[in-house]
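Undergrad: The amino acid sequence is not available; the structure is as follows:
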């Protein structure tokens, strides 16, 4: 599923009040963290993940790995926070049409 700009704008509005549900710490991106992100996406569909690293390149690589491994859509990145969306089997969020 690829999100268009209208859908991303809609999801950004929904995500504005959300707090990060997964925080990456000193151990970085581990299998356990990926599992937690996967569980959170299955439950919520739209989540925020906070990556605490000061290196921009490392942060972008981690963001790309999370998107690739979870098969989620990147809605936006803002500083250290990545907003992800993955539609559930029974969708909770109704996206605007393309």
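TA: Here it is on my side, so go on. Computed from a predicted model, the values in this text were never measured in an experiment. Numbers count the residues shown, from 1 in each chain.

Undergrad: CA atoms for contacts and neighbours, from now on please.
TA: Noted.

Undergrad: How much space separates residue 80 from residue 6?
TA: 24 Å (C-alpha to C-alpha, to the nearest Å).

Undergrad: Also residue 51?
TA: 26 Å.

Undergrad: Hmm, residue 3 is touching residue 73, no?
TA: Yes. Using C-alpha atoms under 8 Å, residue 3 is in contact with residue 73, at 7.3 Å.

Undergrad: let's bring in a second one:
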């Protein structure tokens, strides 16, 4: 579980990122979750864009993405979801979170 300070840090880090996945009319599916898991292992922090034609509620989509990838939901702003998951391999870890008090 991320603290407020850690979420603020991650939001600032994600500000300059471009979304690399899109959730469209078909919603969240297993193949998409596998690809997002792989990208999170390498990048740790990424954005996912929910397209206007997505029939599901944006809050449900964000929750499905977070739970399906075992990632932390950092932010849902507009139709953009920011996800964070610490890389399991030390050599892939790029983000050093502020320490929780």
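TA: That came through fine. No experiment lies behind these values; they were computed from the predicted model shown.

Undergrad: hmm, back to that, residue 3 and residue 73 of the first structure - which one has more neighbours?
TA: residue 73 (19 against 15; other C-alpha atoms under 10 Å).

Undergrad: The more buried one: what's it in contact with?
TA: 1, 2, 3, 67, 84, 85, 86 (C-alpha atoms under 8 Å, 6 or more residues apart in numbering).

Undergrad: Could you rerun that using 6 Å?
TA: Applying C-alpha atoms under 6 Å, 6 or more residues apart in numbering to residue 73 of the first structure gives the contacts 84, 85.

Undergrad: What of the one 3 residues further on?
TA: The contact partners of residue 76 of the first structure, taken as C-alpha under 6 Å, 6+ apart, are residue 83.

Undergrad: how big's the offset between the helix or strand hosting it and the second structure?
TA: Taking DSSP states H and E as the definition, residue 76 of the first structure sits inside strand 73-78. Strand 73-78 of the first structure differs from its equivalent in the second structure by a mean of 0.6 Å after superposition (mean C-alpha distance after the TM-score superposition for the first structure).

Undergrad: Show the subsequent helix or strand relative to that strand.
TA: Assignment by DSSP H and E places the next element after strand 73-78 of the first structure at strand 81-85.

Undergrad: How many residues are close by the residue lying closest to residue 37 of the first structure once chain neighbours are set aside?
TA: Nearest residue to residue 37 of the first structure, sequence neighbours excluded (C-alpha to C-alpha, 6 or more residues apart in numbering): residue 22, at 6.6 Å. By other C-alpha under 10 Å, 17 other residues sit near residue 22 of the first structure.

Undergrad: Surely residue 22 of the first structure touches residue 49?
TA: Yes. Using C-alpha atoms under 6 Å, residue 22 of the first structure is in contact with residue 49, at 4.9 Å.
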